[in-house]
Structure formats: structure tokens, C-alpha cells
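1. here is a sequence with its predicted model. Questions after.
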Amino acid sequence: MRYRFYLLSVFVFILDHLTKWLINSLMDLTRYIDVIPGYARISYVRNSGVAFGLFADFQSQWKPYVLAGMAVVAVIVILIYSARMPSDRTLLQAALAVTLGGILGNFTDRVVHGYVVDFIELHIQDTFHWPTFNIADSAITIGIAMLLLDTIRNPESHRQQKEMA
């Protein structure tokens, strides 16, 4: 059953990098494509921060190392937690796998390029703009939401996990 965990993580990772490669290959930083005019567009952004552009303006020589270190710690925690988790907890395993694939996708970008490629831009006309994001950011967000759902559905199981740790 664990192989499904790794396959899902690899699928998210490949999908993330395939879409980033397409954006990198087909677009430049000044161009955008309206998908749903006034609401959604594809644009090419180089994000030196974390998900949704957080900390992008924070300048420090240590920022790349801190962000990479946080990703490494998160990957280790997810792998350990997944290994200890019963394989019949499919929602939890899927949540961890999707999150892992997203973390690895952005981590690889950050190590290779020094930034993460973001390209999905949601907005409501000119009144509201959600920060530009990518497949990895979406996977991390969806994985965390699934984790919260699993915690709500199985609170006793999570208490037992804490006691075992």
C-alpha cells in the first residue's frame, strides 16, 4: 500500500515540474494569458518567497538556506509520520503524499533556480488579487486541508499518535 503513497507524491512532483517547464518555455515575465477574463490568468512569476509569495520581499543572505532547511525538515517529518501510520488510513496517507510532492516540487525549483516558478493568478476584476501560485502550492494547500479533515474525522487516532511519539 505504501507504493501508492510514493506514486502519488511522484505524480504531483512531475505534474508540478511539467507545468513549470511549459511556463518557462512558452512565456516571458511580461506576458499573461487570460483564461477567464477578469477572474483567472496564466502569468509567469519568479517567486523567491514561500507559498503565495509570502516573504518574497524579505532580503537576507540566509533566506535560501532557511527555506531549504524548512523543506528538508518537512520532508523528513512527513516520511517518518507516513511510515508510522497504518496503511489503511488512506485519507491521511493521501494528504501526506500530496503535501510531500508539493514540497519537493518547490524545493527542487528553489535549489536549481534560486526561485519558484508561479503561474496561476486568480482575481476579481481589479478589486481583489490572490497571490500567484503553482501546482506545488495547490498540492500543499490541498494536502493540509485533507490533513485537517482527517483530524476532524478521527480525533482519537491523532491523540494516540501523539502519545506514541
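-> Alright, I've got the coordinates. Residues are numbered from 1 along each chain as shown.
2. going forward, measure contacts and count neighbours with C-alpha atoms only.
-> Will do.
3. how many neighbours does residue 7 have?
-> 14 (other C-alpha atoms under 10 Å).
4. for residue 50, which non-adjacent residue is closest in space?
-> residue 56 (7.0 Å; C-alpha to C-alpha, 6 or more residues apart in numbering).
5. repeat for residue 151
-> residue 158 (6.5 Å).
6. state the distance from the one you found to residue 36.
-> 41 Å (C-alpha to C-alpha, to the nearest Å).
7. those two: who's more crowded?
-> Counted by other C-alpha under 10 Å, residue 158 and residue 36 do not tie: residue 158 has more neighbours, with 14 against 11.
8. quick one, helices of the protein?
-> Per DSSP state H, the chain carries helices over the ranges 2-26, 63-84, 90-113, 135-153, 155-164.
9. try this one next to it:
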Amino acid sequence: MSLKKASLLIILILIIDQVSKFYIKTNFALGDEIRVFDWFRILFVENEGMAWGAKIPGEYGKIILTSFRLVAIVGIAYWLWDSVRKNSATELIVAVSLIFAGAFGNIIDSVFYGEIFSHSYNQIAAFLPEEGGYGTLMHGKVVDMLYFPLWSGYLPEWIPFWGGDYFTFFEPVFNVADSAITIGVLLLIIFNKKAFSHEKEEEKKEAVGN
């Protein structure tokens, strides 16, 4: 797979991700929900930190997290470029492209959204508000909206620790960028042997040469 095709895939995912986030941010207030089906809803939430809502505490926690993401995206970009250069398996290049696109999509939120949007508490956010955004550069929140509560109910009493508790599966709210990262990681797991076969052959050749 060529770098041009990988780039087109990344651009497509970024467009879908950012258009969906822009629409949600400028048409929903925080907590607004559209029930598409019982098991699928559009629910607007914002994530200040990492996956599952985890975040680094402290005044500089957000800057540290965003900086880490920026460093990571450079590493992923090199991985993609190197995979294309080595003519690696298509599965590997597609997977890395998906991971790169997803990571980059969420970085855009983290870096810029605090500057370009007003807050969404009890109101619909304004794009490029005259009074300034809800945060500063590097302090944006990631927009999430895809919610799949496939099952909700009380767990049987015999289940250890959680027995009798109300439980929802699947509870996390995510976005297109998160989906791209998840699919990319799953591709690496499912097609592990095929994805990394080229690298293993190169290692064998180097070992024989030495």
C-alpha cells in the first residue's frame, strides 16, 4: 500500500471525525441526547483526559497529556512512513494509518477546541466566539458522542463484587477517532502474523548475514 493511499485514508477519517465533532459541538449542549435505537444513542459528552475519562491531576496535567499525545503522534507517523518504505503488509499499513488518524483527530480537540469554541454547559457552543473560547491552547476537551448501551439491568446476586448492582454494557461514550484507533489495534491483533511477516523476514536475513 502506497503512502498516497494511506494519506487518503487518514484524511477521510479526519474529515468524518472533525465534521461529526463540529456538528455535535454547535448543535448540542452537554448531556443532550438523541435516541436512534434503544441500543444506540447520540450523547454529547466531553472528555478532559485519556480513555475512559482518566486524566492526569494537577495544574499542568492537561499540558502533560497533550504534549505526550504530540510526541506519540510523531512516533506513529514515523512507524507509518517506515512501514510504507519497507513495503510492509497492507494490513499493517492500514492499521497504523487508522491509529494515526484517530490519534491526530483527538489531538486537534485537545490542542485547539478550547480556543475556537465557547463552553457547552447549558448552552450550544459558539464557533470562534468574540469573547474567546472556553480554554486556552493545549487545554481543549475531546468531543464524544457515540453511545451503545447494548444492555442495562441489575446483575445477579451471585456475581462476586458487583452482584445486585445496576450495570450497563457498553457504557463508554466515544467518537470516530476512538473507533479508528480501536479498529487499528484490533487489525494488528487479528492479522498479527501477516502484518509483521515482512519485519520477521528482514530480521532473519540480517541474522543470516551476520
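-> Looks like it arrived, so ask away. Since this is a predicted model, take the numbers as computed values, not measurements.
10. am I right that the residue nearest to residue 151 of the first structure is in contact with residue 148?
-> No - using C-alpha atoms under 8 Å as the test, residue 158 of the first structure is too far from residue 148 to be in contact (10.7 Å).
11. and residue 171 of the second structure, how many neighbours does it have?
-> 14.
12. now residue 112 of the second structure
-> 18.
13. quick one: the spatially most central residue of the second structure and residue 60 of the second structure, what's the gap?
-> By C-alpha atoms, centre = their mean, the second structure has its centre lying nearest to residue 178, at 2.6 Å. Look at residue 178 of the second structure and residue 60 of the second structure: by C-alpha to C-alpha, they are 24 Å apart.
14. what of residue 169 of the second structure?
-> In terms of C-alpha to C-alpha, residue 169 of the second structure sits 33 Å off from residue 60 of the second structure.
15. what does the longest strand anywhere in the second structure correspond to over in the first structure?
-> Criterion DSSP state E: the longest strand present in the second structure is strand 40-47. Taken onto the first structure by TM-score structural alignment, strand 40-47 of the second structure occupies residues 40-47 there.
16. compared with the second structure, how much does that stretch deviate?
-> Relative to the matching residues in the second structure, stretch 40-47 of the first structure has an average distance of 0.9 Å after the fit, by mean C-alpha distance after the TM-score superposition for the first structure.
17. ok, and what's touching that stretch?
-> Outside stretch 40-47 of the first structure, the residues that touch it by C-alpha atoms under 8 Å, 6 or more residues apart in numbering are 23-24, 27-35, 53, 56, 115-123, 132.
18. give me the subset of these that lies in strands.
-> Short answer: the contacts of stretch 40-47 of the first structure in strands (DSSP E) are 32, 33, 34, 35, 116, 117, 118, 119, 120, 121, 122, 123.
19. let's have those in a markdown table, adding distance to residue 2 of the first structure.
-> What follows is these, written out as a markdown table (distance: C-alpha to C-alpha, whole Å):
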| residue | distance to residue 2 of the first structure |
| --- | --- |
| 32 | 40 |
| 33 | 39 |
| 34 | 40 |
| 35 | 37 |
| 116 | 29 |
| 117 | 30 |
| 118 | 30 |
| 119 | 32 |
| 120 | 31 |
| 121 | 34 |
| 122 | 35 |
| 123 | 39 |
